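Undergrad: One predicted model, sequence on top.
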Amino acid sequence: MLVYTFFIKRNFHNQIKSPIFYRYFTKDLNISYIKNPYKADIVMDKYKNRENLNSSQMLIKIEGTQYLANKILYTKVLNNLDQNGGYNGFNSTLFNPPSYSMNFQKIGILTKDEKLFLSRNETGIWIMKPAATYGGTGIQLIRNIESVKQALYQKLNNQTIDAIQDINLKYSSFTLQKYIDKPLLLKGEKKFDYRCYVFYVSSDPLIAVYVPGFIRETMVKYKQDSENLMTHIGNGQFQRAYPNYWKKLRKSSYDMRLFKEKLLDKFPNLKEKDYYNLIDKIKASLAYSIQSAKDKFKQNKGDFQIQGIDIIGWKFL
C-alpha cells in the first residue's frame, strides 16, 4: 500500500521512518511512501483536490469533522441539537461547560451568543480559547468576567477593544467557556485530562468507534488561585516549561488500567463498576457530539479518520 505524504507539518513521515514505527508500518502493514498523490492508495488529510482522486483511493480525512474540532463550530452544533430537544433525553449540559462564541472583528454589532452572554449574570472563572487553534495556543484564564462584558460593549460602540488583558485579538473568533474550578483530582492533587480517540471507520455509512487513550497529569499540584497557567491547562505547550519535563513525562502520563487503580485508591467507596459507568458516560458524550455534527459529514466510500479528544473529569462521578 502506498501513502502520499502531503502535510509535512504533522511530521507523519518522520515518525514512520523512526525505528519504533518503521517495522509496524513498512513490514506489518506493508505501507511505503511516495510523493505523487495520483499513484497513492491512501492520501493524507490536507490534500484539497479530491476531484483528482480516483475511485479506489482513500482519504485520511472525513469532511465535516471540523465541526467537532473547531471550537466555534462545535459550540454551534451542540447548541442546535440541544435546542431541538437533545437526543434520547441527553443534552450537552450534562458534559460540556457553558460556552459562548465571541467575534471581536464584527464591530458595531453583537452576535446571538454575545447577546445571550450579556443577558445572563455570569460569574466565576472562565477560559478564552481562540476557535481555530490547537495545542493550547492563545488560551487565557479570565478571572474578571466583567472585562469580557466591557469588551463587548466597546465592540458594540465601535471603541478600541482593550478591556481584556493579555488577549491577542488577531484571533478573530473565540470560545468563552466556564472554567472547571473543581476538577476531579487523584492522590497527587494534580489536574489531569483524558486523551481518547474516535476512529471514524467509515463515512458512508457513518461508523465511529471509541478508542481508549491515556491520562495526562499537569506537572504541578492544582491550586485554584494560582496565576500559573501550567497549573490549570494540561497542554504540552504549557507543561514543557517545567524543569526536567521530558524526564517526568513518563510518570505523568499513563494508561487507563493505571488510572482505574488510582481512581479506586483515591475513592475507596467506588467500585469497579463505577469506573466502567464513567467510561460509559464518556462514550455517551462523544456519541452526542458526533450526533450533533453528523449532518455536516460528507459521505464518501473509503474515507476514514482518527480524531483525538481531550476530556477533563468533573461531574462524571
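TA: In hand now; what should we look at? Numbering: from 1, shown residues only.
Undergrad: Could you use CA atoms for every contact and neighbour count after this?
TA: Noted.
Undergrad: Look at Thr26 and give its secondary structure.
TA: Counting by DSSP: H, G, I helix; E, B strand; the rest coil, the backbone at Thr26 sits in helix.
Undergrad: list the contacts for it?
TA: Ser32 (Cα atoms under 8 Å, 6 or more residues apart in numbering).
Undergrad: how much space is there between it and Tyr33?
TA: 9 Å (Cα to Cα, to the nearest Å).
Undergrad: what's the answer for Ala163, then?
TA: Distance from Ala163 to Tyr33, by Cα to Cα: 51 Å.
Undergrad: ditto for Tyr22
TA: Counting by Cα to Cα, the gap from Tyr22 to Tyr33 is 12 Å.
Undergrad: burial count for Leu176?
TA: Neighbour count for Leu176, taken as other Cα atoms under 10 Å: 25.
Undergrad: Following the chain past the stretch of helix or strand it belongs to, name the next helix or strand.
TA: If you go by DSSP states H and E, Leu176 is part of strand 173-178. On the C-terminal side of strand 173-178, the closest following helix or strand by DSSP H and E is strand 192-203.
Undergrad: which strands and helices sit next to that following strand?
TA: When contacts are defined as 3 or more Cα pairs under 8 Å, 6 or more residues apart in numbering; DSSP states H and E, strand 192-203 sits against strand 206-217, strand 305-311.
Undergrad: Quick one: closest of those to Pro98.
TA: The closest of the helices and strands packed on strand 192-203 to Pro98 is strand 305-311. By Cα to Cα, the value is 15.0 Å.
Undergrad: Strand 206-217 and the closest one, what's the angle between them?
TA: Angle, strand 305-311 to strand 206-217, by axes from the mean of the first three to the mean of the last three Cα atoms, to 10 degrees: 40 degrees.
Undergrad: nearest to Val148, of the helices and strands packed on strand 192-203?
TA: Smallest distance to Val148 across the helices and strands packed on strand 192-203 (Cα to Cα): 25.5 Å, for strand 305-311.
Undergrad: Quick check: which helices or strands does the closest one pack against?
TA: Against strand 305-311 (3+ Cα pairs under 8 Å, 6+ apart) you get strand 192-203.
Undergrad: how big is the angle separating the strand it packs on from strand 305-311?
TA: Using the same axes, to 10 degrees: strand 192-203 against strand 305-311 is 160 degrees.
Undergrad: Would you mind listing the buried residues in strand 192-203?
TA: For strand 192-203, burial by neighbour count (16 or more other Cα atoms under 10 Å) applies to 192-198, 200-203.
Undergrad: Just the buried residues of the helix with the most length in the chain, please?
TA: The longest helix of the chain (DSSP state H) is helix 272-293. Neighbour counts over helix 272-293 (16+ other Cα under 10 Å) mark 274-275, 281-283, 285-293 as buried.
Undergrad: now do stretch 55-64
TA: 57-64.
Undergrad: Stretch 27-36 too?
TA: 31, 33.
Undergrad: And the contacts of it?
TA: 1-6, 25-26, 40.
Undergrad: another one to put next to it:
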Amino acid sequence: MLQQQVQDQNQTSTSFLSIPRYSFSLLNPSVYYYNVAPGNNSKLIIATIQKRKNWQESDNYLLHFQWNMNDNYFRYTTLSQSKIQIVNHLPNHRELTMKCNLIKNLKQFCQSNKRYVWDITPLSFTIDLYAKEKDLDKVLKEFTPIYEQFKPSNNKKNPINLPFKSNNQYIQPKMHRSFLDEENNYIWILKPNEFNRGRGISFFRTIEELKILLKKFTQGTSEYQFSQGQIKSSSFVIQKYIQRPFLLDGRKFDIRLWVLVTHKFDIYIFNQGYARLSSEMFDLTQLDAFIHLTNNAVQKHSKNYGFFEQGNQISYSELDYYTNGEFTKSVLPKIKSIIVFSWMTIQHTFKKIKYSFEIFGYDFMLDENLKPWLIEINTNPCLEESSPLLKELIPKMIDHAFKIVIDPLFTKIQEPTDWDHLLQL
C-alpha cells in the first residue's frame, strides 16, 4: 500500500550522510566501501554485503553503498554521476508509501484511465487537521454522508443516493459487498498518515467515536491497547474495514509481498512472500488489535502469539492449501497486476537517480471471494527473522536483490535470482 515519516521500522534510524565528491581518490580504489545504519535487522544487511569480495565498512561517508532505514535529510543530488554510488531508497517513494499520497495518486490515475479506484483499494478518505482541528464537522464533511449512506440501517433499506457527477464516476464512492455490514458491526479504520507497523491504527463505529479519536491524536494517544507509548498525528486516512475477509482457520490475515524497483524502473516481485495471521478468532463485535491487526509488531504482544503457527506466519504453499490452489493460480496474478498498476500511477512524476533502488513491502488482504485488495505500500519493510519461515525467506530475498542492483555494477557478474521481473516502465 511514500513517507517522509513512513517506515515499517522507523524508531532507530540515522540520516544519510552527504557524499563528498572527492572521497574516491582518498581511499583504496580496489576496495568498495559501504555503510549500514542500525535498525531493522541491519546485521543481515552487513552480513549479506560482506559475503561479497572487496567490500569494507566505512564509518564516515557513503562512498559506494549506503543502506538506511529512511532517507530523511538525504540529498540525492550529492550522488556522483561519474562514479557508482548506491542508496537503498528511491526519490519520491513517498508518492506511494505515504497513505494519503497513495490514495491521491490512485484516484487521479483511475479517473484519467477510466478504472474504478474502489475496485483496487478499500474506500478511503484523507483528512488533515493542521488548521482545522477546532471544526471537525467541516473536516469530515466529505466523509460523513458516505458513512451515513452505507451504515447498516440504510443497507437494509434503499441506499441513499448521493449526487452523481459523471466526470468523477471512476472515483465516486462505492462500497463492495465485502465491506458492507447488515448487522450492527459497522467498522471503519483510522490510520495516522505518518506511521507503519500498525502504530496508531484505531477502529470506530460512529462519527462520535471518530471525533473523539481525532481529538486524542492531536494531544497524543496510546499506540496500542497494550502499549504505554504515545503518538501524535494531524494527518489521517479513513478506510472502510473489510467485513467479510477470507479467514484461515477462523482468523484474519494479510499477505506481505516484496517488490524491488531499480533506478531504471525495472520492477521485480520476489517469488515468495508470506501471510501474517492474527492471534485471535475473527469477531466483528470486538474491536481488539489482536483480532484485526495482523502486523507482527502488534501480534507479538498477544498471549496467543505463536500458538497456532510459529511467528503467526505461513508460506505461499500453505495459502494454496487453504485456497485449493487458487492463491497461486488466480490470486497472485491479480496481485501482480495491481502492483504494476500502482507504479503506473506515478511513473510520469517519479525521479530516476542513478543508482538508487528500493525494496517495498506490499500488503494485500483477500475478501471471502478471494478478491485481493491493496491495503498499503511500505518503505523499509520489516526484515526481522521472527519465524523459521522468515529465516529462510528474508536472507535469500536480500541476497538476491543485491545480485540485481549491486553485483552487476561492481563485478559485472549476473546470476539468476528468485526475483521475477514484471516489467520496465
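TA: That came through fine. These numbers come from a predicted model, not from an experiment.
Undergrad: Overlay them and tell me the TM-score.
TA: In this superposition the chains share a TM-score of 0.79, using TM-score structural alignment, normalised by the length of structure 1; 288 aligned residues with a Cα RMSD of 3.1 Å.
Undergrad: what's the most buried one of the helices and strands packed on strand 192-203 of structure 1?
TA: strand 206-217 (a mean of 17; mean count of other Cα atoms under 10 Å).
Undergrad: what's the strand holding Leu176 of structure 1 aligned against in structure 2?
TA: Across structure 2, the stretch matching strand 173-178 of structure 1 (TM-score structural alignment) is residues 235-240.
Undergrad: Now do Asp119 of structure 2 against Arg244 of structure 2, distance only.
TA: 15 Å.
Undergrad: excluding its backbone neighbours, what's nearest the residue mapped onto Phe297 of structure 1 from structure 2?
TA: The equivalent of Phe297 of structure 1 in structure 2 is Phe350 (alignment by TM-score structural alignment). Distances taken as Cα to Cα, 6 or more residues apart in numbering put Asn92 closest to Phe350 of structure 2, at 6.1 Å, once the chain neighbours are dropped.
Undergrad: Grab the nearest non-local neighbour of Pro245 of structure 2.
TA: Closest to Pro245 of structure 2 by Cα to Cα, 6+ apart is Asp367, at 4.0 Å.
Undergrad: burial of that neighbour, as a residue count?
TA: Neighbours around Asp367 of structure 2, by other Cα under 10 Å: 17.
Undergrad: now do the one 3 residues further on
TA: Leu370 of structure 2 is surrounded by 16 other residues when neighbours are defined as other Cα under 10 Å.
Undergrad: about what we covered before: correct me, but the residue nearest to Pro245 of structure 2 touches Tyr241?
TA: No: applying Cα atoms under 8 Å, one finds Asp367 of structure 2 not in contact with Tyr241, separated by 10.8 Å.
Undergrad: that older thread, and the buried residues of helix 272-293 of structure 1, which is closest to Asn49 of structure 1?
TA: Ala293 (23.4 Å).
Undergrad: residues in contact with that closest one?
TA: 64-65, 67-68, 74, 77-78.
Undergrad: host element of Asn54 of structure 1?
TA: Assigned by DSSP H and E, Asn54 of structure 1 falls outside every helix and strand.
Undergrad: repeat for Ile45 of structure 2
TA: With DSSP H and E as criterion, Ile45 of structure 2 is part of helix 42-50.
Undergrad: Show me what secondary structure element comes after that helix.
TA: Following helix 42-50 of structure 2 in sequence, per DSSP H and E, is strand 55-57.
Undergrad: mean offset of that following strand relative to structure 1 (after superposition)
TA: Following superposition, strand 55-57 of structure 2 is found to deviate from structure 1 by 3.5 Å on average (mean Cα distance after the TM-score superposition for structure 1).
Undergrad: what about that strand, distance to the chain center?
TA: Relative to its chain's centre, strand 55-57 of structure 2 lies at 31 Å (Cα atoms, centre = their mean, to the nearest Å).
Undergrad: got the contact list for the counterpart of Val3 of structure 1 in structure 2?
TA: Alignment note: Val3 of structure 1 maps to Tyr34 in structure 2; criterion TM-score structural alignment. By Cα under 8 Å, 6+ apart, the residues touching Tyr34 of structure 2 are 55-58, 62-66.
Undergrad: what number of residues lie near Lys190 of structure 1?
TA: Neighbours of Lys190 of structure 1 using other Cα under 10 Å come to 21.
Undergrad: Give me the aligned partner of it over in structure 2.
TA: Per TM-score structural alignment, Lys190 of structure 1 is aligned with Arg251.
Undergrad: What of Gln15 of structure 1?
TA: Using TM-score structural alignment, Gln15 of structure 1 lines up with Leu44 in structure 2.
Undergrad: The closest residue to that match other than its chain neighbours: which element?
TA: Once flanking residues are discounted, Leu44 of structure 2 sits nearest to Pro395: 7.0 Å by Cα to Cα, 6+ apart. Using DSSP H and E, Pro395 of structure 2 maps to helix 388-405.
Undergrad: swap in Ser112 of structure 2?
TA: With DSSP H and E as the test, Ser112 of structure 2 turns up in helix 99-113.
Undergrad: Which helix or strand lies directly C-terminal to that helix?
TA: strand 124-128.
Undergrad: which residues in structure 1 does that next one align to?
TA: Taking TM-score structural alignment, strand 124-128 of structure 2 hits residues 99-103 over in structure 1.
Undergrad: And stretch 378-388 of structure 2, by the same measure?
TA: So stretch 378-388 of structure 2 sits over no part of structure 1, by TM-score structural alignment.
Undergrad: Span of that stretch from start to end?
TA: 23 Å.
Undergrad: if we can go back for a sec, which of the contacts of Tyr34 of structure 2 are conserved in structure 1?
TA: Of these, the ones still in contact in structure 1 (both residues aligned by TM-score structural alignment, their matches' Cα atoms under 8 Å) are 55-58, 63-66.
Undergrad: mind putting those in a markdown table, distance to Arg199 of structure 2 included?
TA: Output for the kept ones among the contacts of Tyr34 of structure 2, formatted as a markdown table (distance: Cα to Cα, whole Å):
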| residue | distance to Arg199 of structure 2 |
| --- | --- |
| Trp55 | 36 |
| Gln56 | 36 |
| Glu57 | 33 |
| Ser58 | 33 |
| Leu63 | 34 |
| His64 | 34 |
| Phe65 | 30 |
| Gln66 | 27 |
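Undergrad: of the residues you listed, closest to Val405 of structure 2?
TA: Phe65 (10.6 Å).
Undergrad: what does that closest one align to in structure 1?
TA: Aligned partner of Phe65 of structure 2 by TM-score structural alignment: Ile42.
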